[in-house]
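S.K.: attaching a predicted model along with its sequence, questions to come.
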Amino acid sequence: MRVRSVNYVLCRAELARPIPLSCGSLTHRNFGLVRIETDSGIEGWGETSVNFPPWTYRERAATIEEGLAPMLVGEDARDVLRLRDMMVSATRPFTRMWSEGAIAQAISGVEMALWDALGKDLSQPVARLLGGARRREFECYATGIRADDPPSGARDAVAAGYRAIKMRVGFGDEKDIATAHAVRAAIGPDIALLIDANQAFDLPRARRMVAALAEVDPYWIEEPVLNDDFVSQARLRAEFPGVRFAWGENAVRLSHYRKVAEERLADILMPDPCRCGGMAAAMDAARIANASGLPVSAHHYGSDVGFAAMLHFMAACEHTDLVLRDVAPAALRDDLIVEDLTPVNGIVRLPDGPGFGVTPNAEVIAASQYRI
């Protein structure tokens, strides 16, 4: 089974209302899919994260189709780890001149598509290829609640059956603190409240904000400082032993996962298979976390192609925590596959079938594909 072609497929939809984040604003939802065709007729599908910066969706086309595809065409698609290592080795010098994260995210989508193709070729789910499915149901937390009215959005998510809600901060300290209290009041004391700062704070501001946000009993506070600012993370960990910190959605180096895990700079690690280098890299990060006694809670902010892949990753992990589910209005996110992966009462099941167990919706993909 040899690789015949590697293509980047961008599906893009303008949002009726922009989504504010501490690092900018999303005016579109971009979903960067990767399709690998083999000479045996099998297709593998993966996803690469193309959220930020705003020009990422254009860069990714060149990185995948001009940089990675030529080295894969003609190779045996079943040699997933060998091909992953080949891509990493060939692009390593470029990380000194171009974004290391962008290259890792490009490799993520291609490697993910190779796993999907291998699973289909062997008639096996990817979770089994990664070591075996330890679980088939996952409790989700809802993220992407209404930015214009977070308390109402949180109530809506609870009404839909979610027992854990994530809100974002980084929009002004007093506003953030007031919103956190309002969301806690809206959902009551028994619903887990997760808080994501998206790396918004320097250390002095993070110290003030963590102290204030601790008053709402957060389930975790996520990435209050830059993800590679280990000095600040160590200070926060030491000063707030009663607060759980989550880290890792933006990490791409295994050495960073090892440092955070071994030095206990966070309590939950969050590898993103669409960002960190793919399924195998995410599994490496999970093993590091689990070996240090820490759970993983995979990150994914994209389409249900990547969501299905993320579930297979989480299924194969030994020790896990909650699973992210984006509930913001974005029909294209759900409609790029035929199957419905919407959680029921906050619970989502591992997709059945070979590969990632989902079927790309050819009509929707064709209708929403954005030509660069």
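M.R.: All right, it came through fine.

S.K.: every contact and neighbour count from this point should use C-alpha atoms.
M.R.: Will do.

S.K.: ok, and the closest non-adjacent residue to Asn290?
M.R.: Distances taken as CA to CA, 6 or more residues apart in numbering put His319 closest to Asn290, at 6.1 Å, once the chain neighbours are dropped.

S.K.: what is the burial count for the one you found?
M.R.: Neighbour count for His319, taken as other CA atoms under 10 Å: 18.

S.K.: before we move on, what about the one 4 residues further on?
M.R.: Neighbours of Val323 under the rule other CA under 10 Å: 24.

S.K.: which SS class is His299?
M.R.: Secondary structure state of His299, per DSSP: H, G, I helix; E, B strand; the rest coil, is coil.

S.K.: how close does it sit to Asp190?
M.R.: 24 Å (CA to CA, to the nearest Å).

S.K.: okay, now the one to match up with it:
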Amino acid sequence: MSEAGRADAAGFALRGRQDEADRGGASLTDHSVDVVIQDVKAYRFDAPVVPPIRSSFGWVTERSCLLVSIEDTDGQVGWGEIWTGMPAFGAGHRYDLLTHIAAPLLIGQRVRRIDHVSQQLHAAMLPIERLAGEPGPVSQVIAGIDCALWDLAATRSGLPLYRLLGGTGATMATYASGIRPDLDPAAMDTLRQAGFRAFKFKAGFDDAATLGHLRRQGRDLAAGEHMMIDANCGWDVAAAERAFDALAGCPLEWIEEPVGPEVADDAWHRLAARTRHPLAAGENLLSRSRFEAAFDWLGVIQPDLGKWGGVSGVVPLARAALAHGLRYCPHSFGTYVGAAHAAHVLAAVGGDGRLELDVNVNPLRTLSAPDFPDVIDGRLTLTDRPGIGIAVDIAGLSSLR
């Protein structure tokens, strides 16, 4: 960490001591961690999207990723992914928040409770949230840091993360995500050959054509296959109702983000009552209270570990969702670092949720961890390697520069 970075963080500080915080209540798990942070590194990469991906919010022509590594004084390293999303150049701002503000606060800190570190970072960076109006980027940076600390803790323990978190089963259902609604049958067969048995199609744009394509995809499903759609907040309430009616006979496992999180709660209730298909959302919610409010109208909860909460926030949220009778299906649409964290948390909390795996061409994903587990007959099985169980390949990603 540069002296300039330390200077930028001079006005911020972590408040409270970890040992004092420990007396405040029960830990997320029974595992105790005691590490001193020696270094925090950030790795930002960009790549063109060929072919471009069409969504309700436009065409995605470039993708980015921001990975964070945290090294302790024993030389052990943990990895996390900070959501960057669209526009891709937003990764630069999150990189600056990480390197100039968050990282200097962490270096030299003794960590005993990871969830308390995240709370302290939120308190320290609250002026940025307030004055710059940036709860999203701040939450994303802290979420990625939290994930990296949990990977570090599991690596030090010699356990895969899901087992450190109390999970026992290493196998989970998956689905192929980000599929264009008009994908031809031959390309669908390629996804089947890659092991997938469930498929999520893009929606929320060009309804005159797209809804017909979706009905055709539903008719073409083989026995034992499943489909979902994701409108990416592309409809208003009236358009969503029309789409629901048009897709009433389609075998949908869920309808994701038909409208945006800013839409009033009563409108979400109205939409949930309009369709027999469960509604899904969560990647764009930024507080535990908003998630808990959404329990009333959602059937599927989808937080992204790199956007909000990290492991410390999402594990208790997912368990609460399951206790409420909902499904937990983590959102993941970045590199294999984020996907690995999502897989381990899904394995830890259990339930019948599915792991989201982006199937669009993305060298940032494929180069990030070539040893990411394969999908076999619709399911993925985690290894017994410590931590998140993958070898992050920074050299491979650097080849894109």
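M.R.: All right, it came through fine. What you see is a predicted model, and the numbers here were worked out from it, not measured in a lab.

S.K.: quick one: the residue nearest in space to the middle of structure 1 and Ile347 of structure 1, what's the gap?
M.R.: When CA atoms, centre = their mean is applied to structure 1, the residue found nearest the centroid is His300 (2.2 Å). Distance of His300 of structure 1 to Ile347 of structure 1, computed by CA to CA: 16 Å.

S.K.: ditto for Trp220 of structure 1
M.R.: 20 Å.

S.K.: looking at those two, which is more packed in?
M.R.: Comparing Trp220 of structure 1 with Ile347 by other CA under 10 Å, the one with more neighbours is Trp220, at 21 against 18.

S.K.: which non-adjacent residue is nearest whatever residue of structure 1 lines up with Gly334 of structure 2?
M.R.: Aligned by TM-score structural alignment, Gly334 of structure 2 pairs with Gly302 of structure 1. Excluding its sequence neighbours, the residue lying closest to Gly302 of structure 1 (CA to CA, 6+ apart) is Phe31, at 6.0 Å.

S.K.: burial measure for the counterpart of that neighbour in structure 2, as a count.
M.R.: For Phe31 of structure 1, the aligned position in structure 2 is Cys65, judged by TM-score structural alignment. As a burial measure, Cys65 of structure 2 scores 25 neighbours (other CA under 10 Å).

S.K.: show me which residues of the one helix or strand Cys65 of structure 2 maps to are buried.
M.R.: Using DSSP states H and E, Cys65 of structure 2 sits within strand 58-72. Buried positions in strand 58-72 of structure 2, judged by neighbour count with 16 or more other CA atoms under 10 Å: 60-72.

S.K.: and for stretch 358-372 of structure 1?
M.R.: Buried, per 16+ other CA under 10 Å, within stretch 358-372 of structure 1: 358, 360, 365, 368-369.

S.K.: can you put those residues in CSV and add secondary structure and distance to Glu262 of structure 1?
M.R.: CSV is the format used below for the buried residues of stretch 358-372 of structure 1 (DSSP: H, G, I helix; E, B strand; the rest coil; distance: CA to CA, whole Å):
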residue, secondary structure, distance to Glu262 of structure 1
Val358, coil, 36
Pro360, strand, 39
Ile365, helix, 42
Ser368, helix, 44
Gln369, strand, 43
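
S.K.: Arg136 of structure 1: which of the residues you listed is nearest?
M.R.: Nearest to Arg136 of structure 1 among the buried residues of stretch 358-372 of structure 1 is Val358, at 15.0 Å by CA to CA.

S.K.: my guess is that closest one contacts Ala309, does it?
M.R.: No - shown here, Val358 of structure 1 and Ala309 do not form a contact pair, counting by CA atoms under 8 Å, at 9.2 Å.

S.K.: can you pull out the strands in the stretch 201-350 of structure 1?
M.R.: Ranges of strands in the stretch 201-350 of structure 1, per DSSP state E, counting those that start in this stretch, are 220-222, 245-247, 268-269, 323-326, 347-349.
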